[in-house]
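Whatever this is, show me its structure:
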Amino acid sequence: MTPHLMLALQAAGLWSGLLILLLLVLSGVVSSGRRRHLVSFGDGGNPELQSATRAFGNCVEYAAPGMAAMGLLAVLGAEPWMVHAVGGTLFAGRIIHALGLLFQTGPSLGRVLGMGLTWISLLAAAVGLIAYAIV
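I've put the predicted structure just below:
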């Protein structure tokens, strides 16, 4: 394995690991909310649980393809800085979005900024994957 590939894979591993930790934290928020509100399944119509459930679900929906993309970028020969840029932007976007859902009601700057960063990271990953696949 070349040093370049190893660095890119380490970058993908770093950001994927951090995203998985974020998912565990958000899952814990859902679980503790269910215990606190005595809800065994779903959100029970509780607004706090609805927000927590969506913060977790939304993170899963975007983190999974982002993690796959980072791994593929690394294997296809992307520069380690590119994998770090995609991972760091995605991680920041997911944290900011989750905070916007958990601590604000309705539309919020956190949700808008978080989704913007998420979309930018996934767009960069998609463009990079296509470029490395056809070159």
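
Could you use CA atoms for every contact and neighbour count after this?
Fine.

which stretch of helix or strand covers the most centrally placed residue in the chain?
With distances taken as C-alpha atoms, centre = their mean, Ala63 lies nearest the centre of the chain, 3.3 Å away. Element membership for Ala63, per DSSP states H and E: helix 47-76.

Now do that helix: distance to the chain's middle.
Here helix 47-76 is found 4 Å from its chain centre; the criterion is C-alpha atoms, centre = their mean, to the nearest Å.

Let's compare: structure for the following, please.
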Amino acid sequence: MLNISITGFYLALLALLYIGFAIRIIKLRYKYKTGIGDGGHDELAQAVRVHGNFAEYAPLAMLMLACAEINGSSQLLIHGVGAAFFIGRILHGIGITQTQGPSKGRQAGMLISFATLLVLAIENIRLFLG
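All right, here's what the predicted structure looks like:
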């Protein structure tokens, strides 16, 4: 039987984070009475980008994590990469909401996200090549 329970665990954590990001947008839309777009409100624009950036990166990362787990990668690597990606997404979200310009949280979050994608790409190629 196929078992990707580690990936499932990180998918669950990321789903909760995604819901949190969505709830923040809903609250800000209510606050600014803005149904579509950001209405020119920087705080809402930042929240929308946090949510959008998450939606752009998380599916690829989790698909690659699942492939690595299915194909026999070590549990330690799967946990390490899953945890790192989760932390990276939190840091990125915090970083964007702190300032409109560059921030250490945003930079660290993207660096961690890119690093996890790179590690997963290399690991999946390694597993394919045997």
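
re earlier: what range in the second structure does the helix holding Ala63 of the first structure sit on?
Counting by TM-score structural alignment, helix 47-76 of the first structure pairs with residues 42-71 of the second structure.

ok, how many other residues are close to Pro102 of the second structure?
Other residues near Pro102 of the second structure come to 11 when the count uses other C-alpha atoms under 10 Å.

how would you label the residue mapped onto it from the first structure: helix, strand or coil?
Matched to the first structure by TM-score structural alignment, Pro102 of the second structure sits across from Pro107. Secondary structure, DSSP: H, G, I helix; E, B strand; the rest coil: Pro107 of the first structure is coil.

what does Ala133 of the first structure give?
Under three-state DSSP, Ala133 of the first structure comes out as helix.

what sits against it?
Contact analysis of Ala133 of the first structure by C-alpha atoms under 8 Å, 6 or more residues apart in numbering lists Leu76.

Under the alignment, what does it map to in the second structure?
With TM-score structural alignment as the criterion, Ala133 of the first structure lines up with Phe128 in the second structure.

From Gln75 of the second structure, how far off is its match?
Using C-alpha to C-alpha, to the nearest Å, one gets 17 Å for the distance from Phe128 of the second structure to Gln75 of the second structure.

Could I get the buried residue list for the helix holding Ala63 of the first structure?
48-60, 62-63, 66-67, 69-74, 76 (16 or more other C-alpha atoms under 10 Å).

mean deviation (superposed) between it and the second structure, please.
Compared with the second structure after fitting, helix 47-76 of the first structure has a mean deviation of 0.7 Å; criterion: mean C-alpha distance after the TM-score superposition for the first structure.

which residues sit in contact with Val81 of the second structure?
So Val81 of the second structure contacts Leu65, Thr116, Val119, Leu120 (C-alpha under 8 Å, 6+ apart).

oh, I was asking about Gly100 of the first structure
Residues in contact with Gly100 of the first structure (C-alpha under 8 Å, 6+ apart) are Ser108, Leu109, Gly110, Arg111.

filter those to the buried ones?
By neighbour count, with 16+ other C-alpha under 10 Å, these hold Gly110, Arg111 as buried.

Redo the contacts of Gly100 of the first structure as a markdown table? Include distance to Leu99 of the first structure.
Formatted as a markdown table, the contacts of Gly100 of the first structure follow (distance: C-alpha to C-alpha, whole Å):
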| residue | distance to Leu99 of the first structure |
| --- | --- |
| Ser108 | 10 |
| Leu109 | 10 |
| Gly110 | 7 |
| Arg111 | 8 |
